[in-house]
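Visitor: Just a sequence and a predicted model for now, questions to come.
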Amino acid sequence: MDHLKAAIRTIPDYPKPGIQFRDVTTLLGDAGAFRAAVDAMVHPFAGKKIDCVAGIEARGFILGGAVAHQLSVGFVPVRKKGKLPYRTIGQSYELEYGVDEVEIHVDAVRPGERVLIVDDLIATGGTAEAAIRLLRQAGAEIVGCSFVIDLPDLGGARRLEALDVAVTSLVSFEGD
């Protein structure tokens, strides 16, 4: 996975001093790396019963759509509050300074459907945890969460595993 790690740009001091921002858009722009990442995200779930992929706004839409295509299943967008046009259900989560909320349409999943959650990066895990809780509220069974990047020092993967959700990631960046 070194070739995938090399395809991810690091931007120092963004969005604030001391942060090493891991920019997956460079990986998405590299056809070979993008294909390899999607294939690697699909691999642990190939042959498992999955009814749909839920992608977390916004880069999770790109990756999740590609993963859903490879798995031949539908796609559910997990969006920020107020972005979906039909009736929604939502789940709030805490940010460093304040609260945010993610939503899905009320009919996005049916009870008992098996859902794989996809996003580009797992850091503290707040947004992914909200997506898990939201999809479970809708009656879904979470098969797992798949990320390109894990920042293990921030504890997000452990936070999701504490919810009894399997977490996979392709590369990790320590100390971030």
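Guide: On my side now, so go ahead.
Visitor: contacts, neighbours, all on C-alpha from now
Guide: Noted.
Visitor: those strands in the chain, which residues are they?
Guide: Per DSSP state E, the chain carries strands over the ranges 9-12, 20-23, 52-56, 74-80, 88-95, 98-105, 114-122, 141-150, 167-172.
Visitor: Next one for the comparison:
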Amino acid sequence: MKFIKSLAMLSTLLSFAVAGTFVDDSEIGLRKISVKDENSVTLRDVNYSAQPAGLSTRFDRAFENAPPMIPHDLDGLLPITTELNMCTTCHLPEFANDVGSTPVPKSHLVDLRSGEDNEGVLDGSRYNCVQCHTPQAKVNIAIQNNFKPEFFYKDGNSSSNLMDILNEGVK
């Protein structure tokens, strides 16, 4: 059966080749260069927020429980390592209220694999903040989007309820 499926796929590919309908990899995506060519990639000039922490304006979340974007300048805060994470000096719950920052949500203080509460300690798998959270930037949008998020609870555009709904629908 696998052999027959493989023959069918090969036949389809050959028909595209004969018809001349292959699309060159430089014609796909937004870069318009070969996907194998990393030497011709030029980074766009991006205007990231230069506002210091506490003075910046936050963007709403893109969708419910989306990681919020970083509204402030990151100079002096990177790189983030397991030994040194400057984000935690303001965003752990015990510091956040004093400095007026957004505290990390409960989901960051729990081992989501075991469900074990880390009692206020950032979970080890969550140390690299910029893996999910990216700096806000003023950019020209390459492709317009008319997506409008719908938030199912009152503060969904600015806070997370992930721990409350994580197992919703799971039996």
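Guide: Sure thing, it's come through. Model, not experiment: these values are computed from the prediction.
Visitor: Just give the TM-score of the two.
Guide: The TM-score (TM-score structural alignment, normalised by the length of the second structure) is 0.22; 60 aligned residues with a Cα RMSD of 4.6 Å.
Visitor: which of the strands of the first structure is buried the deepest?
Guide: Highest mean neighbour count among those (mean count of other Cα atoms under 10 Å): strand 52-56, with a mean of 28.
Visitor: What helices and strands are in contact with it?
Guide: helix 59-71, strand 74-80, strand 114-122 (3 or more Cα pairs under 8 Å, 6 or more residues apart in numbering; DSSP states H and E).
Visitor: same for the shortest one, what does it pack against?
Guide: Packed against strand 74-80 of the first structure, as judged by 3+ Cα pairs under 8 Å, 6+ apart, are the following elements: strand 52-56, helix 59-71, strand 98-105.
Visitor: do the same with the first one
Guide: Contact analysis of helix 59-71 of the first structure by 3+ Cα pairs under 8 Å, 6+ apart lists helix 31-42, strand 52-56, strand 74-80, strand 114-122 as its packing neighbours.
Visitor: okay, these in JSON lines with distance to residue 158 of the first structure next?
Guide: Shown next, in JSON lines, are those (distance: least, Cα to Cα, whole Å):
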{"stretch": "helix 31-42", "distance to residue 158 of the first structure": "19"}
{"stretch": "strand 52-56", "distance to residue 158 of the first structure": "19"}
{"stretch": "strand 74-80", "distance to residue 158 of the first structure": "21"}
{"stretch": "strand 114-122", "distance to residue 158 of the first structure": "10"}
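Visitor: Quick one, which of the helices and strands packed on strand 74-80 of the first structure gets closest to residue 28 of the first structure.
Guide: helix 59-71 (8.6 Å; Cα to Cα).
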